[in-house]
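In: Structure for this input, please:
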Amino acid sequence: MSNNTIITIGRQYGSAGREIGQILAKELGINYYDKELLKKAAKESGLCEELFENHDEKPSNSFLYSLVMDTYSLGYSSSAFIDMPLNHKIFLAQFDAIKKIAEQESCIIVGRCADYALADYKNCMNVFVHANLEDRIKRIAFKHNLTDAKAKELILKTDKSRASYYNYYSSKKWGDTTSYHLSLDSSLVGVEGSVKIIKEYLEFMKKDTPHI
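Out: The predicted structure is shown next:
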């Protein structure tokens, strides 16, 4: 297992989690993975990138988790993987890509159950970013040129999808503070404040876990 420093960021939609991750990565001088993770997973698995985008952080009642994990160590060329339903393949490829990235470099990974995929990595810091609904509506309405009503609808739908996806695959609960090392209210501390707090918390973790 590598000694790279890994920060995973779970986030409510519209909480600025992505922006916080990007700024943090730049200040720490490490790579940032969000949609980039989909490209890497698609390339390594041989599956179409568009498939990953269409299924990104979306739950499916057809998933058979135990089948996916039993097949994890067999690789993409195994008959079990070839015969596996599409949704299984996509989750497995992302799971694999996250682990490979963590072994290769220090980085920030946003969403996609990264904290669960790296649960055995002591050098991994898990963060969750949330914000009050009013602030998130303003952010999403402005960003996508939507009415407040449409922005709220999109936020609730996206959060529900992310929560279902996360809760299904992990043994934890999306957004529950006990599932993360650090939970931040970006409405209260802002983007820059969130970045500063994460960096300071990381330094405390390094003191207790020197190899981080």
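
In: C-alpha only now, for contacts and for neighbours.
Out: Will do.

In: Just list what the helix or strand where residue 95 lies packs against, helices and strands only.
Out: Assigned by DSSP states H and E, residue 95 falls within helix 86-104. Here helix 86-104 touches helix 35-45, helix 65-71, helix 114-117, going by 3 or more C-alpha pairs under 8 Å, 6 or more residues apart in numbering; DSSP states H and E.

In: and for comparison, fold this next one:
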Amino acid sequence: MIITIARQCGCGALEVGKLLAARYNIPFYTRKNLMRMAEDNGVLREMHDFFEERPVDELMYAISAFENEEGNDETNHHAMRILADLIGKRDCVIIGRCGNYIFKNRADLVSVFLKGNFEERVRAMAHHDDMSLAEAEEFVRETDDSRVRYHKYYTGLTWGNADDYDICFDSLRLGTEKTARLIERYIKDIGLEE
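Out: Just a heads-up that it's a prediction; the model follows:
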């Protein structure tokens, strides 16, 4: 089973992912350890841009959008194919990295999108990263905007669109542990839990 978690900034996805990985005793992959895996396999240079979560250059985005319309998205998909090959069929939890798209053909995929009230996410980030509310607000806005562009650039899809995920919900209202339990319940109810 592979669990992919896309998220708005400040929704506690890392904590949820860790709980799920521990619950199912499977690896937990974030950007950092996926980069390490790519480096260990000698493919990090080919995937460098894919691992950067800074805003995609607007000109490159426009070119990509045009190429995607023309059916030529080889550049975008190369890094995603490498990641799919690195993960293979192993069970794991992946945070971000367009996982819902990359692994969409796996029958054992559970794709999740976590969201939350903007002001609550700002407060959570300010508390978690010890920054002012103004700094946290700017950080949350920029991170979400970057993820929108990143996801569109690599997949052609709208980030956060419910049709592209198995389940979408407000993880801040539930809290970390209840969010993980809800995902576990979904996994059990669809028959993926052994």
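
In: TM value for the aligned chains?
Out: Remark: TM-score between the superposed chains equals 0.83 [TM-score structural alignment, normalised by the length of the second structure]; 186 aligned residues with a C-alpha RMSD of 2.7 Å.

In: residues in the second structure aligned with the next helix or strand after the helix holding residue 95 of the first structure?
Out: Proceeding N to C from helix 86-104 of the first structure, the next assigned helix or strand is strand 107-110, under DSSP H and E. Taken onto the second structure by TM-score structural alignment, strand 107-110 of the first structure occupies residues 92-95 there.

In: can you check stretch 185-204 of the first structure too?
Out: With TM-score structural alignment applied, stretch 185-204 of the first structure matches the range 170-189 in the second structure.

In: So for that stretch, what gets flagged as buried?
Out: Residues of stretch 170-189 of the second structure classed as buried by neighbour count (16 or more other C-alpha atoms under 10 Å): 170-172, 176, 179-184, 186-187.

In: that older thread, need the helices and strands packed on helix 86-104 of the first structure in TSV with mean neighbour count and distance to residue 101 of the first structure, can you?
Out: As requested, those are arranged in TSV below (neighbours: other C-alpha atoms under 10 Å; distance: least, C-alpha to C-alpha, whole Å):
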stretch	mean neighbour count	distance to residue 101 of the first structure
helix 35-45	18	9
helix 65-71	14	19
helix 114-117	22	11
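
In: As TSV, these with distance to residue 57 of the first structure would be great.
Out: Formatted as TSV, those follow (distance: least, C-alpha to C-alpha, whole Å):
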stretch	distance to residue 57 of the first structure
helix 35-45	11
helix 65-71	15
helix 114-117	11
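
In: Figure out which of those helices is closest to residue 149 of the first structure.
Out: Each of these has some distance to residue 149 of the first structure by C-alpha to C-alpha; the shortest is helix 35-45, at 26.7 Å.

In: so that closest one versus helix 86-104, what angle?
Out: Put simply, helix 35-45 of the first structure runs at 100 degrees to helix 86-104, going by axes from the mean of the first three to the mean of the last three C-alpha atoms, to 10 degrees.

In: roughly how far out does helix 35-45 of the first structure sit from the chain middle?
Out: Per C-alpha atoms, centre = their mean, to the nearest Å, the displacement of helix 35-45 of the first structure from the mean C-alpha position of its chain is 14 Å.

In: if we can go back for a sec, who touches the helix holding residue 95 of the first structure?
Out: For helix 86-104 of the first structure, contacts defined as C-alpha atoms under 8 Å, 6 or more residues apart in numbering pick out 1-2, 4, 6, 37-38, 40-42, 44-45, 51-52, 55, 60, 63-65, 68-69, 72, 81, 107, 109, 112, 114, 117-118.

In: just stretch 142-149 of the first structure next, same as before
Out: Stretch 142-149 of the first structure is contacted from outside by 137-138, 140-141, using C-alpha under 8 Å, 6+ apart.

In: top of these by neighbour count?
Out: residue 137 (25 neighbours; other C-alpha atoms under 10 Å).

In: Report the central residue of the first structure.
Out: Nearest to the mean C-alpha position of the first structure, by C-alpha atoms, centre = their mean, lies residue 111 at 1.4 Å.

In: is it true that that residue touches residue 12?
Out: No. Using C-alpha atoms under 8 Å, residue 111 of the first structure is not in contact with residue 12; the gap is 9.9 Å.

In: Strands of the first structure, residue ranges please.
Out: Along the first structure, counting by DSSP state E, strands occupy 6-11, 31-33, 107-110, 124-130, 182-185.

In: These into TSV, with extra columns for distance to residue 170 of the first structure?
Out: Below are these laid out as TSV (distance: least, C-alpha to C-alpha, whole Å):
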stretch	distance to residue 170 of the first structure
strand 6-11	13
strand 31-33	20
strand 107-110	16
strand 124-130	14
strand 182-185	18
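
In: now the counterpart of residue 127 of the first structure in the second structure: how far from residue 187 of the second structure?
Out: When the second structure is aligned by TM-score structural alignment, residue 127 of the first structure is paired with residue 112. Distance, residue 112 of the second structure to residue 187 of the second structure, by C-alpha to C-alpha, to the nearest Å: 11 Å.

In: again with residue 72 of the second structure
Out: Distance of residue 72 of the second structure to residue 187 of the second structure, given as C-alpha to C-alpha: 36 Å.
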